[in-house]
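> generate coordinates for the sequence data below:
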Amino acid sequence: MGFLSSRRKRARLAPELDDQELGRLLKSLLATTRTGTIATTDLCMAQLSRLLDQGEGDWDRRTHRIDVVADFLSASHLPRSWVAREPRNATALVLHAWTQAARVDAHDQGGDTSDAAESCLRAAELAPDDPTPWVALLKVARRERWRQPQVFGVWNEVLARDRWNREAYMNMLAYLTPEEGGSRLQVLEFVDALVARTPANAPCVGTELTAQVLQYRAILGRGGYEALVARTHWSQGMAAQALDRVVHTWGQPGFLRHAKAIADLNLLAYALMAGDRRAEARAVFEAIGGVVTGWPWEIGGDPLTEFEQAQRRATAGQ
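Modelled structure (predicted):
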């Protein structure tokens, strides 16, 4: 990925991150759907197909694009309409299932994912080498609270097709938390196994730090004395080790090349500031270039406000 210059950029929420083609698609979809004409669906389907089917085999980029588009269209009828018109289009089926999962909060068991699993399995049959139907099914499994043997079966199907799929690792991490289908011990075992074998710049390399941010959020959520001293979480044990492992490499130009690299840099900047490691955070903010992700800045309030305040603190006194 190409990093932006160190000159301060105006902060902005950009779900597409540095994927300019994806950003143009989102703007085009927004403009097209506003017209309300009969031809709108056909035009949108053509736009989606052109981008989402681009570069077959780059599963990291394809997963990122489907994830962002599904969130963008979570309140739209478009994915369902696309499947109705092209029932044997694997991309349409995956987007439809992913969009259904995006509508349902991870802690809400009442959401509608009624035909999402079937859509994933049909897509997997149509595109046997593509991991995204299985990633989508993993998301559906979380929403529907599948039992662990079933979820691990889906997980293994993803890994057989894309060993370091970031979205799959993040979903498994969330599923294994005590808040969903697992325990703190399972999270630790999952992260330990990951750290032991993952290349330093793999797409899923942010999983370990994400686990620490999730634990930090849980500490803040408990309130009281623990929340008051939550900063110490980042100065000891596994949290400090997680930061130390990546702080001097992630911000280097060209080190992280996966589609959601800027999301991982946002994660790192947040963790460094939470641990009051301001000098190290400065270089990370420069690499981010003002492209802000909702997570994890939303933990403290409005993401843009939290990001800008943290950036000012990091650069104060230079």
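
> contacts and neighbour counts: CA atoms only from here.
OK.

> buried ones in stretch 42-49?
For stretch 42-49, burial by neighbour count (16 or more other CA atoms under 10 Å) applies to C44, M45, L48.

> contacts for that stretch?
L25, L29, T32, T33, L78, W82, T91 (CA atoms under 8 Å, 6 or more residues apart in numbering).

> next, format those residues as JSON lines and append distance to A310, neighbour count and secondary structure.
Listed next are the contacts of stretch 42-49 as JSON lines, based on distance: CA to CA, whole Å; neighbours: other CA atoms under 10 Å; DSSP: H, G, I helix; E, B strand; the rest coil:
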{"residue": "L25", "distance to A310": "31", "neighbour count": "18", "secondary structure": "helix"}
{"residue": "L29", "distance to A310": "33", "neighbour count": "21", "secondary structure": "helix"}
{"residue": "T32", "distance to A310": "37", "neighbour count": "16", "secondary structure": "helix"}
{"residue": "T33", "distance to A310": "36", "neighbour count": "16", "secondary structure": "helix"}
{"residue": "L78", "distance to A310": "38", "neighbour count": "21", "secondary structure": "helix"}
{"residue": "W82", "distance to A310": "42", "neighbour count": "22", "secondary structure": "helix"}
{"residue": "T91", "distance to A310": "39", "neighbour count": "25", "secondary structure": "helix"}
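
> what's the closest of those to M273?
L25 (33.4 Å; CA to CA).

> check contacts around that closest one.
Contacts of L25 (CA under 8 Å, 6+ apart): Q47, L48, L51.

> mind checking how far it is from Q186?
For L25, the distance to Q186 (CA to CA, to the nearest Å) stands at 39 Å.

> list the contacts for W234?
A240, A271, A274, G275.

> which of these ranks first by neighbour count?
Highest neighbour count within the contacts of W234: A271, with 26 neighbours (other CA atoms under 10 Å).

> shouldn't K139 be in contact with N171?
Yes. Counting by CA atoms under 8 Å, K139 does reach N171; the two are 6.6 Å apart.

> please give the structure of this sequence too, so both can be compared:
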Amino acid sequence: MSRLFLLLPVAAAAVWFVQRYREGAFNRTKRPRLPAAAPAQPAATPAWVYRPEDYGLVADELLDTRLPGPDTELVKALEAASTGDWAPASELLAASDPEWRWIRVTVLASAAAEDDSWVRAWRAARPGDAAAVLVSAESLVALAWKLRGNRGAKDTTREQFENFHRVLAQASGALAEAARLAPEDPCPYIAMIRVALGEGWAHEHMHALWREVVVRAPHHVGAHSAALQYWCAKWRGSDEHMHAFAESAVAQAPAGSLLPLLRLIALFEELHEEQRSHPRYQSAEATAAIDALFADLAMAPPGHPWLPAARHLLVWFLRAQRRTVEAAEQLRLVDGFIGALPWRYYLDPVAFYCSVRQNLVLAAAHLIREAEEAKMNEARTMER
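Predicted coordinates for the structure are as follows:
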């Protein structure tokens, strides 16, 4: 009896549980299913982020490090050469005057220093073609300097020097052949200047080579630019030799030749490792050199091959003189091409140019805005 009494609460609890279960008291409420997460969208570029395209400039990744300025035919020749087709390069050089010819030969030769299969095919097809021999010879000069590296003598290994001089000797013989095949062409003699620099020719020997150049092309900017390197303090001359050479060339130059560019090249060679605050950048000499080049630019023919190189250096010196708006104007005229001084002196010319360009363009835009606002305020004041 006592056991039955003890079971009564259990039975009552069971009856209550069954009744409540039927009423649905113990059914779990289903959680609402969350909608599937939308795929992540790329973050929009914030409006304040600088993009060169927004200022009418070429995108960083499209900058051409080979050329100082536009040369559609040369680009086509380079593209053809990369596929093994040498004919466009041959035709282009045959149609080029000595100034254009030298610029194009050096660019084509730089490409051949990386892969000369197309030049070898050219020479095989036309053994007596002076242009083919010249490009091949200049490619050896470019290769020799590449093997040497761009460090100072104390940081260059014995092996690098041996390879440098071995290939440079080959280039010397090839250039002699190019000169024999085209006796009136100054380009083989101009190319020999870098051989003379590398081999450490005495001044007397260099003077003899220079006479061969000027008798063929007395006002050739490319030739003078190459020779100025020989007379630099870092090579076979001094600051005094270098500036004297530049002044002598400018004194004899016809209007519009762009030889006044040499003064800025000489100043750049002297100062490029200095801060922009260096007093020589602000000197009367630097200002006179800038102004003289501007005057010569105005008289130069529109298609002068050294116009882009002149503008690149003007960007550098105008910026150093805080002539920001003028510097930005010159930069816009050559933007997209950085195969020139000052950019090619830097280990990463693209990064350096992009940094200078951004600072310069933004600063110029700010100054122009300020000038426009000042004019508007002045106009309002006059109306009152």
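
> one step back: which two of the contacts of W234 of structure 1 have the greatest separation?
A240 and A274 (11.5 Å).

> quick one: what helix or strand has the residue most central in space within structure 1 in it?
Nearest to the mean C-alpha position of structure 1, by CA atoms, centre = their mean, lies E167 at 5.8 Å. Using DSSP states H and E, E167 of structure 1 falls within helix 166-176.

> and that helix, what does it pack against?
Applying 3 or more CA pairs under 8 Å, 6 or more residues apart in numbering; DSSP states H and E, we find helix 166-176 of structure 1 packed against helix 59-72, helix 132-143, helix 148-161, helix 184-197, helix 207-222.

> closest to T315 of structure 1 out of the ones you listed?
Once those are compared by CA to CA, helix 207-222 is nearest, at 22.4 Å.

> would you map the strands across the stretch 1-150 of structure 1?
12-13 (DSSP state E, counting those that start in this stretch).

> repeat for the stretch 201-318 of structure 1
Under DSSP E, counting those that start in this stretch, the stretch 201-318 of structure 1 gives strands at 291-292.

> give me the buried positions along stretch 160-178 of structure 1.
161-177.

> again with stretch 191-211 of structure 2
The neighbour-count check on stretch 191-211 of structure 2 (16+ other CA under 10 Å) flags A191, M192, I193, R194, V195, A196, L197, G198, M206, L209, W210 as buried.

> what of stretch 295-310 of structure 1?
P296, W297, I299, P303, L304, E306, F307, E308, A310.

> now do the fifth one against V104 of structure 1, distance only.
Think L304 of structure 1. On the measure of CA to CA, L304 of structure 1 and V104 of structure 1 end up 24 Å apart.

> ok, now the second one?
For W297 of structure 1, the distance to V104 of structure 1 equals 21 Å [CA to CA].

> ok, now the third one?
In this structure, I299 of structure 1 and V104 of structure 1 are 19 Å apart, going by CA to CA.

> cool, N165 of structure 1 as well?
Distance from N165 of structure 1 to V104 of structure 1, by CA to CA: 22 Å.

> and what of T315 of structure 1?
Taking CA to CA, one finds T315 of structure 1 at 38 Å from V104 of structure 1.

> and those two? which has more neighbours close in?
V104 (18 against 14).

> skipping adjacent residues, who's closest to that one in space?
Excluding its sequence neighbours, the residue lying closest to V104 of structure 1 (CA to CA, 6 or more residues apart in numbering) is G111, at 5.2 Å.

> quick one on the thing from earlier: how about the residue nearest to the centre of structure 1, what's its partner in structure 2?
Aligning on TM-score structural alignment places E167 of structure 1 opposite G222 in structure 2.

> got the contact list for that match?
E99, W102, I103.

> same check, this time on A116 of structure 1
A116 of structure 1 neighbours (CA under 8 Å, 6+ apart): H96, A97, W98, Q100, A101, L137, V140.

> aligned partner of it in structure 2?
By TM-score structural alignment, A116 of structure 1 lines up with A171.

> any idea how far that match is from W201 of structure 2?
From A171 of structure 2 to W201 of structure 2 the distance is 15 Å (CA to CA).

> equivalent analysis for P301 of structure 2, please.
In terms of CA to CA, P301 of structure 2 sits 36 Å off from W201 of structure 2.

> for Q321 of structure 2, which non-adjacent residue is closest in space?
Nearest to Q321 of structure 2 is Q282, by CA to CA, 6+ apart, at 5.8 Å.

> just give me the neighbour total for the one you found.
Neighbours of Q282 of structure 2 using other CA under 10 Å come to 16.

> so it touches R323, yeah?
No. Q282 of structure 2 lies out of contact with R323 (CA under 8 Å); the separation is 10.9 Å.

> just to revisit the earlier point, in the buried residues of stretch 295-310 of structure 1, find the pair that's most separated.
I299 and E308 (14.2 Å).

> which residue lines up with H366 of structure 2 in structure 1?
By TM-score structural alignment, H366 of structure 2 lines up with A316.

> and its match, what does it touch?
Taking CA under 8 Å, 6+ apart as the definition, A316 of structure 1 has no contacts.

> distance of L25 of structure 1 from M45 of structure 1?
Distance, L25 of structure 1 to M45 of structure 1, by CA to CA: 11 Å.

> check G237 of structure 1 too.
49 Å.

> P254 of structure 2 - that's part of a helix, no?
No. The assignment for P254 of structure 2, made by DSSP: H, G, I helix; E, B strand; the rest coil, is coil rather than a helix.
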